[in-house]
Every structure is written in structure tokens, then in C-alpha cells.
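In: The following block contains a protein sequence and its predicted model.
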Amino acid sequence: MFMPLLRASGAATAIMSIALPAEAAAVDGAAMGLVWGIPFAGILLSIALFPLLAPAFWHHHYGKIAGFWALAFLVPFALLDGIGSTAHVVLEVALHEYLPFTILLLSLFTIAGGVRIVGNLHGSPSLNTGLLAAGTVLASWMGTTGAAMLLIRPLINANDNRRHNTHVIVFFIFLVANIGGALTPLGDPPLFLGFLNGVKFFWTMEHLFAPTLLISMLLLAVFYLVDRYYYVKEGVTRDPTPDTPIRVEGGLNIFLLAGVVGAVLMSGSWQPGWSFDVWGVDVKPQNLARDAILLALAGLSLVITRKETRVGNGFNWEPILEVAKLFAGIFLTIVPVIAILRAGTDGALSGIIELATGPGGGPRNEMYFWLTGILSGFLDNAPTYLVFFNMAGGDAPTLMGPLVNTLLAISMGAVYMGALTYIGNAPNFMVKAIAEQAGIRMPSFFGFMAWSVPVLLPVFALVTWLWLL
């Protein structure tokens, strides 16, 4: 019974080739059953539900849970296809996606954590709107995590005299922790995965600038009106932390962030025409050089930044450790899912593909946007992007050419709709935790959606009408 469910005859070929570019190997996802997707669904549901239902257990054991789901895929595969093939799969995933992804996040997290804004201002509607606008711009260059960690504490301090300040943090999550990261692969993890799979660095800037600008301006306008309403309603209140001049500590890290941009650009533009072979896995020197530079920049940030600055920022390694452990499991368990999707209508997920396919066989871009987006909001936007990127064919030149609107739909859905819930993007929960530590009463999981659904969905519907229909 077990063997037919796995449909093992073609699984090895499909899984072994999944981390390679589409043109490098044939993917026989049609030979794989849906049972191979159980570990991927399990790890995503664990990420979604454990922090809500058993937060203490999750905090202490999330690495073990991720390891369990990874083994749920690797052990059956090793039994059916051998330890050598399994080791090759792990190495391929690690070298092509997991390590570059984790190293970029590590460098942005470390460098941004060395920049601290010191001082306090009065949280008026104009100032708050300005801070949100600044964070939205910074997010595409510092990463949503970096920009959120840089600005959340100054924003909280500026509003610590306000009785109604929950909405300030909610809109901060919308804009700085999510939507602002849409313009470069540095901004949000799903876009960097696209870059690793061949999407050009400035493609997102060119194609997502207009919708991102529209969404940001609309949300900033709504925020200003909401914040002004509460500001006027409250009247004059005593500020427990009086205004003090703003200054920046660790400013040299800003130059290191420029180095990160340069390293990523280099890896996309330098094409030496040769590569290494590591146990059958093709490794390009430009990618090795990029990762080495990113690690060196992170190390330099640790050397030049005063310890007091990082302490003042509340800097610690737990967030990046969590990302590293969870995504190790995600990148392994997603392998068979991508194989099945690449099989198209011959695969076990043909129903989803048919839902996003028009009468003439072309993609229904509005469905790609909403399917990618809704799953990004309730699961995690990085693996969701990868799933739909491959569902659309997984070939970057085609997706940037004839299927440009499909890639636009996938990219917008993954980045924008990570703001729908606390679990859509990693910074969301981090911002919530910092705000609660500061005494701000944040809404529950569904309470947050009581803000996100009426505020965000009409804006996303407008974007669908303007760009995808």
C-alpha cells in the first residue's frame, strides 16, 4: 500500500532535479502522489498554528518540529531511492537556495541591527505618517526585517503618551514589515528566491513600483485620517518621555548595507562562464563570491558596532536562528511539491493549475495574485512564492517576457498579502512582540484581521482591476 501511494518510480528523478534550473533536467512530477506533499503542509501548518495554540512549546521546540517534517520527507525518500540520492538532494537544495537565502537574511539582520536611532519625538499624525513613509522606502533596501527593527522602537517611544496607539503598530506592519519590501530582492525573502531563480535584480523595481506606490499612498492616507481622529479625540496628554534630539548610532553600517546591494548586483551581472561541480551540483563562482562578501560585511558590522548600540536595539540572534531552522525544513519539504507543480496538468495538483488557467490555456493572472496572496497571508510568503513561481513554469526568462503579468501577480501577491495576518511574514510577529513588551495592547490573531481585511482587501481589489484584468 505504501509503495503505490508514493509512486516511487519517477520520484527520484523529480526530486533530484528540482533545485536545478528548469532547462537543466526533466522533472517527472507526474509520477508523484500527493502524499509527498504532507511534510510541506505539516511544517507550514506547524508554523501557522503552534505559535498561537502552544507558544511556549513552539518557542522551545520549533527546531525539532522543523526537523521532524524534514525527516518525514527524507527518510521515505532514502528508503526508496538510497542514501546517496538523498544526500545529493540535500546538497543541491543547500547550495542553490537555502544557504544563499539564509546568508542574505543574516547579513541584513546583522548590519541593520547595528544602526540605532536614539532620541524621542512627539507622535503627531504628521510625524507618525512620515515615519511610516520612511520605513516603507527603507524596507526595499534594508529588508522588511531590518527596517522594522530599526524604526519600531522610535515609533513606540514617540507614541508612548497616546492612549490609542494600537493602530500605529498595525499600519506599521502593513507598510514597513510587508508592502515596502516589494521593490528589490533585498526587501522581502520571496523576491530574493525569485532572484536566485533567475529574475533580474531591477525587474521588481521596474514592474512593482507603480502598484507599490499606489498602495503605499492609499494606506498612508488612510492611516493619517485614522491617526488624526484618535489624536484629536485624546486631546493633550502628558508625554512620559519628553522630546529629545534624534541622532543615529552605528552610521557606518549604512555603508555596509550599500555593500550588500553591490554584492547582490554583482552576482546577477558577473557571468564568468564557468562553474564548480560539487558532487554533481553546479555551483557558480559569482554566487560563492556574493555569499562570501555578505558574510564578511556581517562580520565587519559586528566588529565596528559598539556593544551598547546593539543592546539598545534589543539585538539578539534568536530571530535569525528561528528563520535558519524553519527554512531548512521548508526548503527540503517543498522539493516534491515543486516537482508536482512543474508537471502541470499531468501532476497531482492539476486542480489548482486549472483554477489559475484560462479557457485558452493561458494563465489567469488575477487568480495567481489572489491564490499566492491568500496562501502567503496564512502560511508563509517565501515558500508560497516558490510554489506558484514553479506552477507558472519556473522559467525566469519566460516569466519576465511573455508571462510578465503572471510574475507580477505572483510577486505582488506574495509581498503585499503577507500583511493579512501575523504569520504572513517573519517581521510581523517580531513587531507584535516588541510592541507588547512596551505595554501596547495588540489585537489577537483574528483581531488583527479585523483591521487587515477591511483596509487591505479593497486596495488589493483595486490593484487587481488596474494591473491584472
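Out: Received it, and whenever you're ready, just let me know what you need.
In: Please count neighbours and contacts with C-alpha atoms only from this point.
Out: Will do.
In: secondary structure element for Leu5?
Out: helix 2-6 (DSSP states H and E).
In: Strands of the stretch 151-300 of the chain, start to end?
Out: Remark: strands assigned in the stretch 151-300 of the chain by DSSP state E, counting those that start in this stretch are 244-249, 276-278, 281-283.
In: The ones you listed: which one's closest to Pro100?
Out: strand 281-283 (11.5 Å; CA to CA).
In: Please name every helix or strand in contact with the closest one.
Out: Applying 3 or more CA pairs under 8 Å, 6 or more residues apart in numbering; DSSP states H and E, we find strand 281-283 packed against helix 83-93, strand 276-278.
In: Output those as CSV; include the columns distance to Tyr230 and mean neighbour count.
Out: Shown next, in CSV, are the helices and strands packed on strand 281-283 (distance: least, CA to CA, whole Å; neighbours: other CA atoms under 10 Å):
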stretch, distance to Tyr230, mean neighbour count
helix 83-93, 50, 18
strand 276-278, 60, 11
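In: this is the other structure I want to compare:
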Amino acid sequence: MKQLHWVAAAFLFALPGLALAAPIDGSRLSPLWGVPFVGVLLSIALIPLFAPMFWHHHFGKVVAACSLAFLLPFAYTFGPAAAGVNFVHALLAEYIPFILLLTALFAVAGGIYIRGNLHGSPGLNVAIMAIGAVLGSVMGTTGASMLMIRPLVRANDNRKHKAHVVVFFIFIVSNAGGSLTPLGDPPLFLGFLKGVDFFWTVSHILPQTLFLIGALLLLFYGIDWWYYHRHEEILPADPTPDNEPIGFDGAANFWLLGVIAALVLLSGVWKSSVVFNIAGTEVDLPGLVRDVGLVAVTLVSLCLTPRQVHEDNQFSWGPMQEVAKLFAGIFLTIIPVIAMLRAGVNGPFGAIVSAVTRPDGWPDPVMYFWASGALSSFLDNAPTYLVFFNTAGGDPALLMTSLAPTLVAISAGAVFMGANTYIGNAPNLMVKAIAEDRGVNMPSFFGYMAWSGAILIPLFVAMTFIWFR
């Protein structure tokens, strides 16, 4: 611990010098600086598939190694001051607000338990998914998924075929439902932190969201109706007895969800001249109030929620700890990637910028939609959003106005196409694990892709012709 105290003291002593460090010139960087970032993303995508036990026990070490593979050479090449400035900016401007919001939503959602037994008819399943889709933009796709998947699985545990129910739940609740507010999905919150207005997404992506969710609900109803009316689909005995009424335990957490939404909205509309400069990173008063408020909400939720509710929900901090460690590496190693993308066609990634740019120099929404979507399918959609947000120039004022179709394409691609694979969005794997734990025989990695390829890809093609040409 003494060494940590000395490091902290040295860092604080060096703050004035850090603030004077020059920003990175992305046009002068080698593409090799992006290798640690790619290493983090490929580790997240591949190691859990091929070495799940190793990943479970050592994922923090893997991410730390990739992070140091960037930070130490960067500090040696450009100096400790430049490394310190960029580290502090990633920490204070992006990582801490991002993690605090996810933590608050995770804690509050984990404090709500839906008790009782429903009976999974096609109409009821559609209703549960529609409610979950609405909740996705209010409490986040992770929160809505964790809240709704258990009662949905219980409702269908007397049926022979139920994997398709969970697959469509991932499509609708764990992904598409989070497309309307910065609370809904991590990519949109990162855009909010970059300066995108809170209500911009709902005013620009609502038609696409209604189309996708509506089409998925209709398709699901038809498929589920066919399964439901097959011979011997309903088991003779219901594994979940009807011995308690339908209701909520820990309902006080619903009020805390409202507080979270109010804090995030307040930080977007409240303009204050009070700004704290920390090693060259400006932290404004509204953002500080939001983050302190989110910590308070998390603590209040943990204090108010009865222990039995957490036990019934099988609540643990393991998933949140994993997300925190993974994104620490992502936000650190993405620093040089963003700098190189900001350099535009003259930078090391000029070929990527040119590929998504029309001959007249304007961004091509079709390319942005499919490029951001393709990467979000196999990598995490939050860093994918950041990459293409910066590829399009990174200016929120321009992206919300003249380049609005481009920002719509980036947002829709990152959020919607995270449903294409189990690894496209964190809730996908969490829902799969919960369903399998409750006895659902879920499709394999490629089996799930067969479902998404047959159901989602044609819908995305239709969206391309309607909105992104």
C-alpha cells in the first residue's frame, strides 16, 4: 500500500505539468498503436468461447496486460505528461460517468423482483417483451433484461419449446429496446457524454425502432403461436406452482429509476459556468452532481432493498465487476485509435474513413450503418460507436444537424446489430446464462447466428432501403 500512496502523491504533484502537455497528433501515429485496443476486443470476443474457464479466472489480467502494452510504450515515446493527460481525460470524462450509470442501473434493477407465476401464451409473451422494450430505454437494456427474463422463463417453463422465446427476448429487450435514450444502451450514453442531446435519439430513431420492434413482435407471435398449438407442447405439470399472487418486491427501486433518469437529464440541460480543471480535463458542475447523485442512488438502493429480494434475483456484483474491468481497458487503449480517426483521410486509418465517405466528401449513411453494425455484432457496441462517432468527425453539433443521417446510422447500427451474436452486447450473454441455468436449451453460438441471420438481417436490409439510402 505504501507504494500506492507514493504513486498517488507523485501524480498529484505532477498535475500542473500534466495540464500543459500537448494533445496527440493522430496523423503522426503508426497503426500499430491500435494493436492493444484490438487485443482487448478480440480477447472479449474469442477467449470466452474457446477458453471460458481461463477467461473467468484471468480476464482482468488479460485486459491489464493489453492496457499496459499501450500505456507504457506511450509514456516512453511521448513522455509521462502526455500519457497522464490522456489517462486522466479517459478516466474523468468518459470511464467514471459511464461506469457509475451502469452501476446505478444494475443495482436498482437487481433490487426489483417480479414474483408469482404467469402462463406463457403467445399473447402474454408478446406483452412481456413489449413492456421490456419500453423499459429498455428507461432502465437500460441490462436492467430491463435482468428484470424481465426470469418471469418470462418461469411463465414458459411448462412448455416443451422455449429457446425461441429467449432468442427473441434478446433481439427485442436486450438490444432494440435500448435505442431511444442515453439511459438505454452504453453507446448512446457515450454519445451523450460527447455532447449529443438527451432527446436527440428518441426524436430521430423512433421510426426505425418502432419498425424493428413491431416487426419482431409480429414475427415472434407467429412463430410462438405455431409452437404453442403443436401437439403436446404444454407439459402435464407446471414446474412453477401458482402459490403466490403476481406482484413486485423491492418496488421502491422504481422511484430510484426515476431519480437516475432525472439526474442524467439534468446534467444535459443544466448549464453552469462552474468548471473544475483536473490535469487538463474540464469537469463541469452538472456532470459532477450527476455522478455523485448516481453513487447516492446506488447506496440508497442497496440499503432499501431487502436481502430476500437480492437472493430471489440471485443478485451478485460479479457481472458488474467484469464490465468495469473490461471497459477500463477499452477506454484506455482506444485513446490512440480515436486520435488516428480524428486525423481523417490524412491519418493512418484514412482507408477506413474513405470507405465510409461518398465521392463528394460527405459521409455515407449506408456504409456507417453496416460498418458500425458489423463490428458491433462481434465486438462490444460501445467502443464501436465511439470509433465511428470519431470517424464521422466527432463534432456533436455537426452530427446532430447537417450529418444527422450519419449519426442515426451509427446509433442504429451499434444498438440494433448488437443482437446479431451472443457477444454483440453484454446482456445477450447474461440472458443466455440465466435461461440455461433455468433449464432452457439455448442455441449454440452459431445456432443463435442462424436465428439472427434469418430474422434480423432481412429487417436490416429493409431498413437500409427505407432510411439509409
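Out: Right, received. Where do you want to start? Small disclaimer: the values here were computed from a predicted structure and weren't measured.
In: So Val118 of the first structure lies in a strand, does it not?
Out: Yes: assessed by DSSP: H, G, I helix; E, B strand; the rest coil, Val118 of the first structure belongs to a strand.
In: what about the helices in the stretch 51-200 of the first structure?
Out: 55-81, 83-93, 99-112, 125-158, 166-175, 189-196 (DSSP state H, counting those that start in this stretch).
In: Out of the strands of the stretch 151-300 of the first structure, which one sits most buried?
Out: strand 281-283 (a mean of 16; mean count of other CA atoms under 10 Å).
In: Spit out the contact partners of the aligned residue in the second structure for Leu332 of the first structure.
Out: The alignment partner of Leu332 of the first structure in the second structure, by TM-score structural alignment, is Leu332. Each residue near Leu332 of the second structure by CA atoms under 8 Å, 6 or more residues apart in numbering is listed here: 67, 71, 87, 90.
In: Distance to Pro4 of the first structure added to the helices of the stretch 51-200 of the first structure, as a markdown table?
Out: Formatted as a markdown table, the helices of the stretch 51-200 of the first structure follow (distance: least, CA to CA, whole Å):
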| stretch | distance to Pro4 of the first structure |
| --- | --- |
| helix 55-81 | 12 |
| helix 83-93 | 20 |
| helix 99-112 | 34 |
| helix 125-158 | 44 |
| helix 166-175 | 45 |
| helix 189-196 | 33 |
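In: quick one: which of those is nearest Val337 of the first structure?
Out: Closest among the helices of the stretch 51-200 of the first structure, using CA to CA: helix 55-81, at 11.1 Å.
In: hang on, the earlier thing: what's the first helix or strand after the helix holding Leu5 of the first structure?
Out: Following helix 2-6 of the first structure toward the C-terminus (DSSP H and E): helix 11-17.
In: what's that next one aligned against in the second structure?
Out: Going by TM-score structural alignment, helix 11-17 of the first structure lines up with nothing in the second structure.
In: and the helix holding Leu5 of the first structure, how far from the chain's centre?
Out: From the chain centre to the centre of helix 2-6 of the first structure is a distance of 34 Å (CA atoms, centre = their mean, to the nearest Å).
In: So which residues make contact with that helix?
Out: Contacts for helix 2-6 of the first structure (CA under 8 Å, 6+ apart): 32-33, 35-36.
In: how about a cut-off of 6 Å?
Out: Residues outside helix 2-6 of the first structure that contact it (CA atoms under 6 Å, 6 or more residues apart in numbering): Gly33.
In: Which parts of it count as buried, going by neighbours?
Out: Leu6 (16 or more other CA atoms under 10 Å).
In: want to throw the strands of the stretch 151-300 of the first structure into CSV with distance to Leu408 of the first structure?
Out: Converted to CSV, the strands of the stretch 151-300 of the first structure look like this (distance: least, CA to CA, whole Å):
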stretch, distance to Leu408 of the first structure
strand 244-249, 36
strand 276-278, 33
strand 281-283, 28
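In: Any idea which of these gets closest to Ala12 of the first structure?
Out: It is, among these and with distance given as CA to CA, strand 281-283, at 15.5 Å.
In: Quick one: residues contacting the most centrally placed residue in the second structure.
Out: Computing the C-alpha centroid of the second structure and ranking residues by CA atoms, centre = their mean puts Pro186 first, at 3.4 Å. When contacts are counted by CA under 6 Å, 6+ apart, Pro186 of the second structure touches Ala382.
In: what about stretch 169-189 of the first structure, distance to the chain center?
Out: 9 Å.
In: and it, which stretch of the second structure?
Out: Residue span in the second structure matched to stretch 169-189 of the first structure, by TM-score structural alignment: 166-186.
In: now stretch 85-104 of the first structure
Out: Using TM-score structural alignment, stretch 85-104 of the first structure pairs with 82-101 in the second structure.
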